[in-house]
Structures are given as C-alpha cells and as structure tokens.
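Peer 1: sharing a sequence plus its predicted fold:
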Amino acid sequence: MQLCKILLVGLVSAALLSGCSLFNSEEDVVTMSPLPKVENQFTPNKMWSTSVGDGIGEFYSHLRPAFQNSTLFAADRHGIVKALDATSGNEKWKVDLSEHTGFFSSRLSALLSGGLAVSGDRIYIGSEKAVVYALNTADGSVAWQARVAGEAMSRPVISDGMVLIHTSNGQLQALNESDGAVKWTVNLDMPSLSLRGESAPAVAFGAAIVGGDNGRVSAVLMQQGQLIWQQRISQPSGATEIDRLNDVDTTPVIVEGIVYALGYNGNLTALDLRSGQIMWKRELGSVNDFIVDAGRIYLVDQNDRLVALSTEGGVTVWTQGDLLHRKLTPPVMFNGYLVTGDAKGYLHWINTTDGRFIAQQSVDSSGFLSAPLVAGDKLVIQVRGGKVHAFTR
C-alpha cells in the first residue's frame, strides 16, 4: 500500500492526505459537543498577548513555545522565531528562517514543526523539510543547521550532549549538540499507514524511551544508539484501516523506574524501565501527551474525554465527558488545576480531585492545537493564528 500519512486530532475527523479514501459515509462524521455551561469560580487574568508571525493556520503542526530564565521562545510555521520577555510579552529579538527565492523578493516557508526546545544557550527546532536548527538564545543567530532522515515532526529532546529527533519515516536520530553532526540512527520500523505525528523520546539513566508508528515502545542506549528492548502496547485490529491504526505518538512518561506509554486505538500501559515487561495495561487510546502526578495519570482520550486514573493498576478515578470531539489539547497542570484548550479557542480549568469544571474562558477564535505551557507563574498558550497569550491565576 502507498504510504499515507493522515492528520488526526481526537477522533479521526480531519482532512486526509495523499488521496487516501478511508471515509465512505455520513456515519463517519462526528459532532462537536456544545460548550458546557460553567460557573467560573475565578477568572483567569490575561497578562499580555502578542503576535508571532502567522501561526500554523490549518496545518497539523505542534509548534509550542519554550521557556527559560524569564524568556519565552516562540515560532510560526513559515520561519519567524521570537524571544519574548515572559513578564511583559515585549520582543527581545526576532529572526526569520524562511528562504529568499529571488523571485519578486518572495520568501519560501521554512515549514517549522514539532515545537521548540531550549537548553543552555541554544534553542532547537525542526522542520517538515527535514532540517533541524540550533539558534543562539542571546540573539537568535543560527549556530548550526543539520539535515535529518525525514520530516522532524516531534519536539527535539536534549540530553547527554545530544539532540534527539524522531522523524516522520520512523528514524530516531542523535545529533551532536555542539555542531549538529549525526551521531547515530535507529530504525523504529514503519507501517504502510500511520498518523501524522511522532512521539518525542523521554530520557532516563542513559536511555531514550520512544513510541513508534508500529504500536511498540522502544528503549535505546543513548551513547551507542543501541536498541535495548521493544514492547508492543498496541495491536492492529478492527474492520477498517482507521481501526487498525496503532501508532504510539505520545511521549512516554518515566516515574520511579516505570514507563507509562499510550497508543492510539491501543492501551495505556505501565512498563518496567529496565526490561520493558508489561506491568499492567488499560484499553484506552490517545494521540495527546499526558501527565503523571502524585499517583495519578491525567489524559485526554481519542474521543476528547478527560480521564484520571491511578498509577496502581490504571484504575479510573474520574471521567469528564462534556467536551467530546472538541479537539482538546494535551492537558497541563497549573496552580493545582488541569488546563486544556479546544479547537474553538476556549480554555477549560478542571478540578483534579473529581473532574469538575472550575473555570472557562474564551481566548481566541482561531483555536488551539498545541498544549499550554507553564512558564514560571504564568500559563502561556499559542493559538493557530499565531498569537501567544499569557495568563495568571
């Protein structure tokens, strides 16, 4: 079968690429739940808003700001990267990574994707053109740029002097942090049909733990690029091609020697970090990153239900189902609340104890795709249209 990458958020309701015909009837169309009525227990305070280029528009590009030392770094898909003062939103510097074509002074989009990562005096960001950029935090100048094996869809992860990139064709690559030279490449295998998006690796004890499009979680020894173990957590099943998708696109979470991993059409699974053996699993799927905090797992499933589970056996603590098919962002924990955004541009604040709504706020009609970011005492979120908004409790 021709390789076909498709865009999905929550349930598979977004446009298809490469001419794949997977939907054949009106029954495949899902309806977004109406906005629930919420009596706000407090009103989140918007500190500032500022524009960072044109955003991502309707593209499936998980650009998300990064934060370090009172500075926010944000980008748009075309190539604008800005450093912003986290207190005021004022611009510190701005660079443009798009290319000059020489044709009527037009610019060729850099197609930035996957989110920014900051470490030390460098910012790292990948692109759909299979290029990874390292910028200097002081002024945005390019320290180096390197070509990788495929579209850099995941967020770069920096550890042990390496920049780890998971590309859209199933390769996990390690680049030297100093100059971008490729140190090693591990092939994680690719099915003929998969979701558009890749798991960013989690790192612990010299190993990178990453999900793959083949339904497996893999552990790779970082210094050698050697595969330690693989474990399948999602098995293809069902009558349709959509039902058989089993990507693990979420970033694993490692807590006290246990790897928590989540697949689409698959399972939430707890694995032993050393051996990869399954400790327990729950039939629950998602493409959204999740939170493990104080003995609980908080996630948004593929139908946009918010679910809290115990880390002991994955027992359900509560479920919040009033936001079905609103295309929720991955949740974050801020000031003791869960916060998630939706495709219509609303922020939802949720009690972690019982899943009740605490507050709701309309922010921007262009809507959200990427998760909010906790930046010190502020909650920062970037909308599809390019604006970055900062809130305090």
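Peer 2: Great, that's in hand.

Peer 1: from here on, just use CA atoms for contacts and neighbour counts.
Peer 2: OK.

Peer 1: now the closest residue to Val203 other than its chain neighbours: which helix or strand?
Peer 2: Distances taken as C-alpha to C-alpha, 6 or more residues apart in numbering place Ile209 nearest to Val203, at 6.1 Å, with adjacent residues excluded. Assigned by DSSP states H and E, Ile209 falls within strand 207-211.

Peer 1: which strands or helices does that strand pack on?
Peer 2: strand 202-204, strand 216-221 (3 or more C-alpha pairs under 8 Å, 6 or more residues apart in numbering; DSSP states H and E).

Peer 1: burial count for the closest residue to Lys378 other than its chain neighbours?
Peer 2: Once flanking residues are discounted, Lys378 sits nearest to Thr392: 5.0 Å by C-alpha to C-alpha, 6+ apart. Neighbourhood size, Thr392 [other C-alpha atoms under 10 Å]: 15.

Peer 1: and the gap between Thr392 and Thr352?
Peer 2: Going from Thr392 to Thr352 by C-alpha to C-alpha, to the nearest Å gives 18 Å.

Peer 1: just to revisit the earlier point, show me the one of the helices and strands packed on strand 207-211 that comes nearest Thr87.
Peer 2: Among these, the nearest to Thr87 by C-alpha to C-alpha is strand 202-204 (29.6 Å).

Peer 1: pull the contacting residues for Met376.
Peer 2: No, residue 376 isn't Met; it's Gly. Gly376 makes contact with Ser70, according to C-alpha atoms under 8 Å, 6 or more residues apart in numbering.

Peer 1: and the residue nearest to Val203, how many neighbours?
Peer 2: Neighbours of Ile209 (other C-alpha under 10 Å): 28.

Peer 1: now do the one 3 residues further on
Peer 2: Other residues near Gly212 come to 30 when the count uses other C-alpha under 10 Å.

Peer 1: what's the answer for Pro36, then?
Peer 2: Neighbours around Pro36, by other C-alpha under 10 Å: 10.

Peer 1: and here is the other one:
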Amino acid sequence: MRLALLGFLTVALSACSTPKVMKEPTILAPVESSVTLKKNWQFKTESMPNKDSEGLFFAEDSTYVYAASTQGHLVSLLKSEQGRWMDQVAWQTKFASQIVSGPAKSGNQLIIGTAKGQVFSVAADTGQIGWQTQLSSEVMSHAVISDQKVFTRTVDGNVYALSLKTGEIVWTAAHQMPSLSLRGSPPVVVYDNTLFIGWDSGTIQALSAKSGALLWETRVAVPKGRTDLERMVDVQAGLVIKQDRLFALGYHGKLVSIDPRTGNFYFVNEVSGYRDLAVDDSHLYVVDDRDILHAFDLVSGAPVWKQTAFKGRLVGDLLLSQGELLVVDAWGYLHWVNPIQGIESSRFKHSNEYGDGNRILRIKAEGNTLTVLDDEGVIT
C-alpha cells in the first residue's frame, strides 16, 4: 500500500487539566513497515502555534484545503491542480480575534468561531466575510452544519442553532458547567433530527434540532473525590453514531452504548478516556486515559483485544482508513494497527522541513491520501 502525505496548519492542544506526557513512555518495539509514504508538499503559514487550539480542525475539497490559526488567520491552499500537487495560497483572511474553532464547510461557506464569542461565515472561494453573530462566550466547539443550520456551543455551557444563510440565532439552550473541566468542547452530533451533546458534568443530552427542547438526559459518569481535579467527569471524546446506536466515553467515567431515541443503555463498560472513538461495522476502538488501546464488540460491548504498546505516549484521536486503525502519539509517530488482532503493522515518523515540532494534531484520510496538521502550524 502506498499513501501520499499532505501537511497542514494548526496549533498545540491544551486543556485546563490534560494528562501530561509521562517521563518514561513505553519504548516502541521494532516494526517492519509495509506502508510507504510519499510527501507531496509541505506548507507553513506565518502564524505561530498557540495552546488554545482544541477546536481547530481543517476542511477540504478536491482542490483546496482550508485551515485556521489562533492568531486569527484563515487560509485557503491550492493543494492540487490538473493532477499536480501544489502549495499555493489562494487567499488569506485576517481576523481581529483569535480563531479557536473551525473551519467547518458547507457548499461555499466556511464557519469559524473566535475567543471573543463571534461566529463568522466566510466565502470559501474568495475569503470574503459574510455574516457575523455574537454569542455569549468563547466558541471552542467545532461547528456542525445540518439542515441549513449551524450548531455550536460556547464555554459557558450554551448551545446555539444559527441560520446558515443569515447567522440569525434560531434557538439556544443552557447547561450548568462544573468549576473545572478539560480544555475544549467536542462538537455536537446531529442524527435523526436530534442534537446529541456530551457535557463536562458527565451527562449526555438529546435536544430537538428544530427547537432545542430537551428530549432526554443520561449520566455517563458521577463526580467522585475531594478535589475538583478528582471530580472531573468530562464527556470530552466526540460522540459517535453507528448502526442506530450512540457511543460515548467519559473521563473518569464509562464507555457506553445508548439508544438515541430513549437514552437507555445497551451496554456499559468501565473505561475512562477523553480521545475520540473509532468504529467500523463490527468493533468499537477506544484509547483510555493510560494510552491503552482497546477493541470492543460493537453490539455486546465485550472486549476483543487490548494493546499496551503505546502506554504513556499520549495517543491522539483514532482514525480508520483502508482497513487499518491509525494511531498517533506525542512523539510524532503514526502507527498502523490491524483492527482485527490489535497488532501494529507499520510505523511512520512525521517531520517537517522547518525544524519545528512534529506532533500530529489532526489527521484525515481520503482515499490513499492523508492530510496532517502538526503542532508547529505546518501543513504536510
């Protein structure tokens, strides 16, 4: 298998209380890699990395890649033209405020959120700002666009539905937040006209996507301990819908499978974590808060395998691509893991030509191409 690597722009992950890199992480065993990666191009914007980037993603289409930095730059890059790989800037727009979430893309619209509580709509072809809406506080959550609405959330516990066309607030819903939580807010999930939200209080809510009315609420984790740190129960991992089931993972909490219509549990497993899950037709893949990788049966929740080779290496969000499970760690390694056996089959060390850090923050697969953002604002 031969994959092409594309680089990207963003900034370092941070949380109010994120587990630190262990001083002595697990030493990687030798692997004879069967994957060959070809670097097509690499690009770095003028923006430097910043800690407040948990909500930064990137968007792309067949020709362009769109990315933002917390220094207020939104950029469009020409990634390919007539089959040739490029690294040209199509346009760049500068905002007065820090960009802390986005961009999300729908048609010719890009949606970003700022540290000052602003949501902007930007034309994807020109970079021209369309509408702007002021919300209650910092917009740390990556926007989700569905049914001509923009759904996002702010750090003070408010959820908003905005008109995609005008930016007008359609409805808002509020939730009481704990005194301490992990930095960032995972995106909401829209499914069957319902909005699903994981909260820092350890609960999951289902709201009507049309009106914001509460449909049900259930708890994934119960705060325990004497200190605020011990009582953190964030549902920080992104929620996942698969085979008409909702899957969620809580920090100091549980791994659960839920009926999205009622909030009733199909299964509950004692697993704590805060990174996004990955699912296929048979299994659910989870990295826990000790960086141990697990696979569970999608229907019963029964354990299938466990991989401890990455313990203490600050594993990032998981991704399935071309029948392999992709795992990144804080040292810039990209690992290919067989999803059936849980055995690492290939490994690649990411680097950039600017002499900066190598940690991969975001990764996306499309066909035989990987798009990667690292912690120094480099697009590879």
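Peer 2: Looks like it came in fine. Given the structure is predicted, the values throughout are model-derived calculations rather than measurements.

Peer 1: quick check: TM-score for this pair?
Peer 2: The TM-score (TM-score structural alignment, normalised by the length of the second structure) is 0.88; 359 aligned residues with a C-alpha RMSD of 2.0 Å.

Peer 1: may I see the helices and strands packed on strand 207-211 of the first structure organised as CSV, with distance to Met333 of the first structure added?
Peer 2: Output for these, formatted as CSV (distance: least, C-alpha to C-alpha, whole Å):
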stretch, distance to Met333 of the first structure
strand 202-204, 19
strand 216-221, 25
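
Peer 1: please identify the most buried of those strands.
Peer 2: With neighbours defined as mean count of other C-alpha atoms under 10 Å, these peak in mean count at strand 216-221, which reaches a mean of 22.

Peer 1: mean shift between that strand and the second structure?
Peer 2: Mean deviation of strand 216-221 of the first structure relative to the second structure after superposition (mean C-alpha distance after the TM-score superposition for the first structure): 0.5 Å.

Peer 1: now that strand: which residue numbers in the second structure?
Peer 2: Under TM-score structural alignment, strand 216-221 of the first structure corresponds to residues 203-208 of the second structure.

Peer 1: which residue lines up with Ser286 of the first structure in the second structure?
Peer 2: By TM-score structural alignment, Ser286 of the first structure lines up with Gly273.

Peer 1: for Leu309 of the first structure, that is, sorry about that
Peer 2: Using TM-score structural alignment as the criterion, Leu309 of the first structure maps onto Phe296 of the second structure.

Peer 1: how far away is the closest residue to that match other than its chain neighbours from Thr218 of the second structure?
Peer 2: Closest residue in space to Phe296 of the second structure, ignoring its immediate chain neighbours: Pro303 at 4.5 Å, by C-alpha to C-alpha, 6+ apart. Pro303 of the second structure sits 24 Å away from Thr218 of the second structure, going by C-alpha to C-alpha.

Peer 1: name the residues that touch the longest strand anywhere in the second structure?
Peer 2: Ranked by residue count and defined by DSSP state E, the top strand of the second structure is strand 84-94. Residues from elsewhere that reach strand 84-94 of the second structure, judged by C-alpha under 8 Å, 6+ apart: 40-43, 72-80, 126-128.

Peer 1: quick one: the helices in the stretch 51-200 of the first structure?
Peer 2: Counting by DSSP state H, counting those that start in this stretch, the stretch 51-200 of the first structure has no helices at all.

Peer 1: show me what contacts Gly150 of the first structure?
Peer 2: By C-alpha under 8 Å, 6+ apart, the contact set of Gly150 of the first structure is Glu128, Lys129, Ala130, Thr167, Ser168, Asn169, Gln171.

Peer 1: show me what Ala181 of the first structure lines up with in the second structure.
Peer 2: In the second structure, Ala181 of the first structure lines up with Glu168, judged by TM-score structural alignment.

Peer 1: for its match, grab the count of nearby residues.
Peer 2: Glu168 of the second structure - counted by other C-alpha under 10 Å - has 16 other residues nearby.

Peer 1: do the same with Ala213 of the second structure
Peer 2: For Ala213 of the second structure, the count of nearby residues is 15 (other C-alpha under 10 Å).

Peer 1: what's the closest residue in space to it that isn't next to it in sequence in contact with, if anything?
Peer 2: Excluding the flanking residues, the one nearest Ala213 of the second structure by C-alpha to C-alpha, 6+ apart is Leu207, at 5.3 Å. By C-alpha under 8 Å, 6+ apart, the contact set of Leu207 of the second structure is Thr194, Leu195, Phe196, Ala213, Leu214, Leu215, Trp216.

Peer 1: could you do Pro330 of the first structure as well?
Peer 2: Taking C-alpha under 8 Å, 6+ apart as the test, what Pro330 of the first structure contacts is Asn288, Asp289, Phe290, Leu299, Val300, Thr340, Ser370, Ala371, Pro372.

Peer 1: can we see that at 6 Å?
Peer 2: Shown in contact with Pro330 of the first structure (C-alpha atoms under 6 Å, 6 or more residues apart in numbering): Asn288, Asp289, Ala371.

Peer 1: give the aligned equivalent of it in the second structure.
Peer 2: Matched by TM-score structural alignment, Pro330 of the first structure corresponds to Asp317 in the second structure.

Peer 1: any idea how far that match is from Ser346 of the second structure?
Peer 2: Between Asp317 of the second structure and Ser346 of the second structure the computed distance is 18 Å (C-alpha to C-alpha).

Peer 1: what's the neighbour count on Lys344 of the first structure?
Peer 2: Using other C-alpha under 10 Å, Lys344 of the first structure is surrounded by 18 other residues.

Peer 1: all helices for the stretch 201-350 of the second structure, in order.
Peer 2: Going by DSSP H, counting those that start in this stretch, the stretch 201-350 of the second structure shows no helices.
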